[in-house]
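**Student:** What would the 3D arrangement of this be:
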Amino acid sequence: MELGISMFGDLSKDQATENLKKPEQRLQELIEEIRLADEVGLDIFGIGEHHREDYAVSNPEIILAAAATVTKNIKLGSAVTVLSSADPVRIFQNFSTVDLLSGGRAELMVGRGSFIESFPLFGYNLQDYDKLFEEKLDLLLKINGNEEITWSGTVRPPLKKQKVYPRSADQNLDIWIAVGGTPESIIRAARLGLPLMVAIIGGSPAQFRSRFDLYKDEYRKAGHDPAKMRLGIHSHALVGENSDDVANRFYPYYAAQMNRLGRERGWPPLSREQFEGSRSRYGALFVGDPQEIVDKVLQVQEMFGLTRYVAHMDIGGPAHSDIMKSIELFGTKVAPEIRKAVQV
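**Tutor:** Modelled structure (predicted):
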C-alpha cells in the first residue's frame, strides 16, 4: 500500500491583519515539506492546481520540477491537473519533463476540477464541462501511448502524424483519474482501466462504499485484470503528538478555509462540534495522534481495498512548523505501522 501527502499551497489569513501569507513564503515552505516527505520514506507527494488569490500554486509542474532536484525517491504528481481547461499536448510534455528530471518519478492525476476559475481564465465554456474532459482525456491517453499521434475532436485543433516530445523516462506516464464521487466519472475510469483516486472530505467514508463497488464491477466487466486494480482516497489530515492539541491548533485554520469556501457555495458555517464529529473514528477528517491515524487508515483500507492513501495536510494553511511535524509523524510513526499491518 502506498502512503503519501498532497497539498494545494493554501495561503492562510493573518487573524489580526486579515492579510494572506505571501505566496513566495508558502512556495519555499512547500519545497521544504516535499523534501522532508522524501526523507521520512513516504511514497508520493501531490500538488494541486488553483487559480485563486488564496492558493499559491497554479501550475503543479513547476513545483514538481523544483522538488525533483531536492528529492531522491518519492513519486511526484499533480493532485489534480484540471485537464478540461488545459492542453493535453502541453500537459504531457510538462510531466514528461518532470519525469526526466526526477529519474522516472513523475505521475499525473487528472480531473474535471471542483473550482471553475480556470475555465473563463483560459477561454473555455462551462457548458462544455463534460465534453472538454472526455475529449482531452482521450487525446492525453493517445499521446501517452503513442509517439506519433493523429487525432481530431471538437475542443482543439486536430493533430496529423504529429510526434510529441519529450517522452517520459519509461515512455508512458502513470495517469490516475481523480473524482469526487460522480458515478459517470467512476465508470469512465473503470472502463479505461485507469487507477482511481476518490476525494473524501466530508461525511463518513462508509458512504462511498457503493462508489468503490461500482468501480470494481465496471473494471471487471471491461475485461481488465483485477490484480492490476489500483484504488486510493485523499482526505484532509494533520498528525500531532497529542490528539487534542493538534485539533486545537488546526481547527481555526480549517474552519476559516471551509467557511470561506462555504460562503461561495452556500454551505453553513462549520461548528467545532461538526469538526470533532468529522475527526471521530467513522468521520472523514484524519486529524489526531499517530495511533488514531493508523486506525482510521487501516479502517478505510479494509473497507475499500485501497492500494493508496493520501493525507491532504495544508487545508486552510496551518503553520509550517505544524505541517512539518505532521509529515515527520506520518512518515516515522504512522506509515511503518500501516505497512506492517497491510503486509500481514
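
**Student:** contacts, neighbours, all on C-alpha from now
**Tutor:** OK.

**Student:** Which parts of the stretch 51-200 of the chain are strands?
**Tutor:** With DSSP state E, counting those that start in this stretch as the definition, the stretch 51-200 of the chain shows strands at residue ranges 75-78, 81-82, 106-111, 148-151, 159-163, 174-179, 196-199.

**Student:** just so I know, which of those lies nearest residue 306?
**Tutor:** Shortest separation from residue 306 across these is recorded for strand 196-199, at 9.7 Å, computed as Cα to Cα.

**Student:** contacts for that closest one?
**Tutor:** With contacts defined as Cα atoms under 8 Å, 6 or more residues apart in numbering, strand 196-199 is touched by 176-181, 186, 189-190, 230-235.

**Student:** would you list the strands of the stretch 51-200 of the chain in CSV and tack on mean neighbour count and distance to residue 339?
**Tutor:** Rendered in CSV, the data for the strands of the stretch 51-200 of the chain read as follows (neighbours: other Cα atoms under 10 Å; distance: least, Cα to Cα, whole Å):
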stretch, mean neighbour count, distance to residue 339
strand 75-78, 27, 17
strand 81-82, 25, 28
strand 106-111, 23, 22
strand 148-151, 16, 41
strand 159-163, 12, 42
strand 174-179, 22, 22
strand 196-199, 24, 19
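
**Student:** Of all these, which one comes closest to residue 130?
**Tutor:** The closest approach between residue 130 and any of the strands of the stretch 51-200 of the chain, judged by Cα to Cα, belongs to strand 106-111 at 10.8 Å.

**Student:** One more sequence to fold, the one below, so I can look at both together:
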Amino acid sequence: MELGIGMFGDLAIDAKTGKTQDAKSKLHEILEQIKLADEVGLDVFGLGEHHRPDYAVSAPDIVLAAAASVTKYIKLMSTVTVLSSAEPVNVYQNYSTIDLLSNGRAEIGVGRGSFIESFPLFGYNLKDYDQLFEEKLDLLLHINNKEVVNWKGKLRAPLVDQTVYPRAVNNGKLPIWIAVGGTPESVQRAARLGLPLIVAIIGGMPKQFKPLIDFYKQEYKRHGHDESKMQIGIHSHSFVSDQEQSIEGYFTNYAAQMDRVGQSRGWPPYAKSQYDGGRTKEGALFIGDPSEVTDKILYMHELFGITRFIAHMDVGAPSHKDMMKSIELFGTRVAPVVRKALKG
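**Tutor:** Below you'll find the predicted structure:
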C-alpha cells in the first residue's frame, strides 16, 4: 500500500484580527513540506485546486512543477484537478511537463470539485455540471492514450488529427485517478473505464463506504478489467503528533475551517464531540499519535483492501512547525509500521 500526504494549501486566519496569511509564505512552506515528505520516504504527495480566499493553491500543477525540482522519489499528483472547468489539453500538457521534469512521477486526480467557484470564474454553466465532466474526461483519456487525437463532443470544439505535446514519460501515458465523494454514478464511471478510484472519506464512519467500494470492485471486474491492476485509495483528514496537547489544540484549527466551509452549506457549528468521535476507531479522522493513526490505516486496509492512503494534513492551517513534525512522524513512525504489518 502506498502512503502519502495531501494538502489544499489552507491559509491561516488570525482569530483576533481576521487577517489572512499571505499566499507567498504559504506556498514556500508547502514546498518545504513536500521536500520533507520525499526525504522521509513517503510514496505520494497530492495537492488540490481551489479558487477561494482561504486557500493558497489555485494552480496545483505550478506548485507540483516547483516540487519536482526539490524532490527525487515521491509521486506528485493533483487531488484534485477540477476537470469540469478545466481544459483537458492544458491539463495533459501541464502534467506531462511535470512528468518530464520529475522523471516520470506525475499523476492526475480528476474530480468534479466540492466547490463551484471555478465554473463562473472560467465561464462555464453549472447546468452543464455533469456533462462537462463526462465530456472532458473522455477527451483527457483520448489525449492520454493517443498522440494523434480525433474527438468530438457537444460542449467543446472537436479535435481533428491534432497532436498534443509534450508526451509523458511512459509512452505518453499518465496515471489518471477518479476522485469521488460518494456518488454511485461517479464510482460506476471509474469502474467502467478501468480507472483507479480515490474516495474522500472526511466525515461519518468509513465503514459506511464499504458498499460503495464493493460496488466499484464488482463493476471493475464486470467490465473485464484486469483485477491485478485495480487501485483503490482513500483521502482523509489527518494529523500526527506525539504530544496529546498538540492533538487537543488542533481542534481549534480544524473546527474553524469546518465552520468557514459550513457557513455556505448550512452546517451547524463543529463540536468537540464530533472531533473526539471522529478520532475513534470507527471515525473518519486520522488524528492522533503515531500508533493510533497506524492502527486506523491498517483497519482501512482490512476494511476496503485499499492500495493507497493519502493523509490530508493541512485542514485549518496548522503551523508550519506542526506540519513538519506531523509529516516527519507519518514518514518515520507510521509508514514503516504499516509497511511491515502488510508484508507480514
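
**Student:** tm score of chain vs chain?
**Tutor:** Comparing the two superposed chains by TM-score structural alignment, normalised by the length of the first structure, the resulting TM-score equals 0.99, with 343 aligned residues with a Cα RMSD of 0.6 Å.

**Student:** Taking the contacts of strand 196-199 of the first structure, tell me the two that lie furthest apart.
**Tutor:** The span of the contacts of strand 196-199 of the first structure, defined through Cα to Cα, is set by 190 and 235 at 21.3 Å.

**Student:** Name all residues that make contact with residue 286 of the first structure.
**Tutor:** With contacts defined as Cα under 8 Å, 6+ apart, the neighbours of residue 286 of the first structure are 235, 236, 237, 238, 239, 279, 293, 296, 311.

**Student:** Mind putting the strands of the stretch 51-200 of the first structure into a markdown table with distance to residue 48 of the first structure?
**Tutor:** Converted to a markdown table, the strands of the stretch 51-200 of the first structure look like this (distance: least, Cα to Cα, whole Å):
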| stretch | distance to residue 48 of the first structure |
| --- | --- |
| strand 75-78 | 6 |
| strand 81-82 | 7 |
| strand 106-111 | 9 |
| strand 148-151 | 28 |
| strand 159-163 | 28 |
| strand 174-179 | 11 |
| strand 196-199 | 12 |
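
**Student:** Of those strands, which is nearest residue 336 of the first structure?
**Tutor:** Smallest distance to residue 336 of the first structure across these (Cα to Cα): 17.9 Å, for strand 75-78.

**Student:** where along the stretch 201-344 of the second structure do the strands fall?
**Tutor:** Using DSSP E, counting those that start in this stretch, the strands found in the stretch 201-344 of the second structure span residues 232-240, 286-288, 308-312.

**Student:** quick one: contacts for the nearest residue to residue 142 of the second structure once chain neighbours are set aside?
**Tutor:** Nearest-residue entry for residue 142 of the second structure: residue 149, 6.5 Å, with adjacent residues in sequence omitted and distances by Cα to Cα, 6 or more residues apart in numbering. For residue 149 of the second structure, the contact set (Cα under 8 Å, 6+ apart) comprises 142, 143, 159, 160, 161, 162, 163, 164.

**Student:** what does residue 305 of the second structure give?
**Tutor:** When the contact criterion is Cα under 8 Å, 6+ apart, the partners of residue 305 of the second structure are residue 232.

**Student:** roughly how far apart are the closest residue in space to residue 164 of the second structure that isn't next to it in sequence and residue 135 of the second structure?
**Tutor:** Counting by Cα to Cα, 6+ apart, residue 147 is the residue found nearest to residue 164 of the second structure once chain neighbours are left out, at 6.4 Å. Taking Cα to Cα, to the nearest Å as the measure, residue 147 of the second structure falls 19 Å from residue 135 of the second structure.

**Student:** Equivalent analysis for residue 177 of the second structure, please.
**Tutor:** For residue 177 of the second structure, the distance to residue 135 of the second structure (Cα to Cα) stands at 16 Å.

**Student:** The spatially closest residue to residue 7 of the second structure that is not a sequence neighbour: neighbouring residues, count only.
**Tutor:** For residue 7 of the second structure, the nearest residue in space outside its immediate sequence neighbours is residue 47; the separation is 5.1 Å by Cα to Cα, 6+ apart. By the measure other Cα atoms under 10 Å, the count of residues near residue 47 of the second structure is 26.

**Student:** Give the aligned equivalent of residue 47 of the second structure in the first structure.
**Tutor:** With TM-score structural alignment as the criterion, residue 47 of the second structure lines up with residue 47 in the first structure.

**Student:** so that match sits right up against residue 67, yeah?
**Tutor:** No: under the criterion of Cα atoms under 8 Å, residue 47 of the first structure lies out of contact with residue 67, with a separation of 10.7 Å.

**Student:** residues in contact with the closest residue to residue 342 of the first structure other than its chain neighbours?
**Tutor:** Leaving aside its sequence neighbours, residue 342 of the first structure sits nearest to residue 1 (Cα to Cα, 6+ apart; 7.2 Å). The neighbours of residue 1 of the first structure, taking Cα under 8 Å, 6+ apart as the test, are 306, 307, 308, 309, 339, 342.
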